[in-house]
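S.K.: okay, predicted coordinates and the sequence, questions at the end:
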Amino acid sequence: MTTNSIESDKQLSVEQRDELLNTLKARFEKNKGCHPNLEWVNVEARLEAHPDKLWSLHEMEKTGGEPDLVELHSEKGEYIFVDCSTESPKGRRSVCYDQAALDARKENKPKHSAVQMCIEMGIELLSESQYRELQQLGNFDMKTSSWVLTPDKIRQRGGAIFCDLRYDTVFMYHNGAESYYAGRGFRGLLRV
């Protein structure tokens, strides 16, 4: 496969682009409290100037993430989109943590890993602190859980961390990185 064919795979049709922009605009308007000082026209102009970012947002939407613009800390003037689905995105569940964990698993392998899916989608895995910031905007993962970026010292020992919300409290847990469950996925972040 050539570079040009890979890039053309990451292009949206006019219909896909328009549908995605309409979905994002409706979500933006519905959740104006998350970004009170921003105007959609400026966000849309930035998105249209970065078709690769639109493609990533389309992937987030397609896998059930319901990405929305949130104001996480950013000194660079970037628009930050995060998966805001109530539960961990359906199209990204039953995955282990990373490729090394997937490769290490001998039987009953999941189809994918969270870190590799992020790379393929052009997004970042939420860190624990970003996950906690997201929880300030609503109640997420009350029935599911989400892998979060795992510190190297934990990952080098075979572990990975994930978070969820129970009893009005965000909990962080650990598990073997090769584990996967129907109720565990991951949330991503996109900087535009």
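M.R.: Right, received. Where do you want to start?

S.K.: could you use CA atoms for every contact and neighbour count after this?
M.R.: Fine.

S.K.: which parts of whichever strand or helix holds N22 are buried?
M.R.: Using DSSP states H and E, N22 sits within helix 14-30. Under the neighbour-count criterion of 16 or more other C-alpha atoms under 10 Å, helix 14-30 has 17, 20-21, 24-25, 28 buried.

S.K.: hold the first one in mind and look at this next one:
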Amino acid sequence: MAKGTEKHIDTAQKEALLKILETRFEKNKERHSDIEWKNVLVKLECKPERLWSLNEMEKTGGEPDVFGYDDKTKEYIFYDFATESPKGRRSLCYDPEALASRKEYKPKNSALAMAAEIGIAILTEEEYNQLQKLGNFDTKTSSWLNTPSKIRKLGGAIFGDYRFETVFVYHNGAQSYYAGRGFRGSLRV
């Protein structure tokens, strides 16, 4: 990690982020009706590196919000709830291997590498379907999804979108990238 890029945010950024997250949380109670913000806040206060990741999710246009709570791990789960695939995470191929395979017209990064830099996981197909039950997301864009290794070994990757009142999961070459395709992430706190 380059000097000056430690994964923390200053007090002013933290306060601003927590206000954004609380406002979004309260405005969208139907996403997490059985969860109280004060309990989420306690967890966030104990995990400053997660605040950094949430801030990166916010900065790249993800509009993170609480999706749920995992009783087994005792963690709150945040998803990107932006209506369209986050603007700051588009025009990326799927993974570093796909990026390295491109000889020309390389994108600036890959979805998996950027997710790792931010400290989040790309949504799985199951998580993407869960997200879509809470609204209509990616009606004009699409989002890379965590791809099964069998598909990836054959050179492919999967992505999802919402068209014709239906969630679709498609495939593409992992090295492809489009201005309208990004990725959505999840973060556990």
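M.R.: Good, I have the coordinates. Since we're looking at a predicted model, the values are computed, not measured.

S.K.: what does the superposition give as a TM-score?
M.R.: Overall, the chain-to-chain superposition scores 0.96 on the TM-score scale (TM-score structural alignment, normalised by the length of structure 2); 189 aligned residues with a C-alpha RMSD of 1.3 Å.

S.K.: between the buried residues of helix 14-30 of structure 1, which is closest to E133 of structure 1?
M.R.: Minimum distance to E133 of structure 1 across those is 18.1 Å, recorded for F28 (C-alpha to C-alpha).

S.K.: can you classify Y170 of structure 2 by secondary structure?
M.R.: In terms of secondary structure, Y170 of structure 2 is strand; the call rests on DSSP: H, G, I helix; E, B strand; the rest coil.

S.K.: my bad, should have said T150 of structure 1
M.R.: Taken by three-state DSSP, the conformation at T150 of structure 1 corresponds to coil.

S.K.: number of residues surrounding the alignment partner in structure 2 of it?
M.R.: With TM-score structural alignment as the criterion, the equivalent of T150 of structure 1 in structure 2 is T147. Counted by other C-alpha atoms under 10 Å, the residues lying close to T147 of structure 2 total 20.

S.K.: in structure 2, what residues pair with the helix or strand where V41 of structure 1 lies?
M.R.: For V41 of structure 1, the enclosing helix or strand under DSSP H and E is helix 40-48. Helix 40-48 of structure 1 corresponds to residues 37-45 of structure 2 when matched by TM-score structural alignment.

S.K.: ok, and for that stretch, which residues are buried?
M.R.: With burial defined by 16+ other C-alpha under 10 Å, the residues of stretch 37-45 of structure 2 counted as buried are 40, 44.

S.K.: next one: stretch 98-105 of structure 2
M.R.: For stretch 98-105 of structure 2, the neighbour count (16+ other C-alpha under 10 Å) marks 98-99 as buried.

S.K.: what about the strands in structure 1?
M.R.: In chain order, structure 1 shows strands spanning 67-70, 80-83, 124-125, 145-148, 159-166, 169-176, 184-186, 188-191, with DSSP state E as the criterion.
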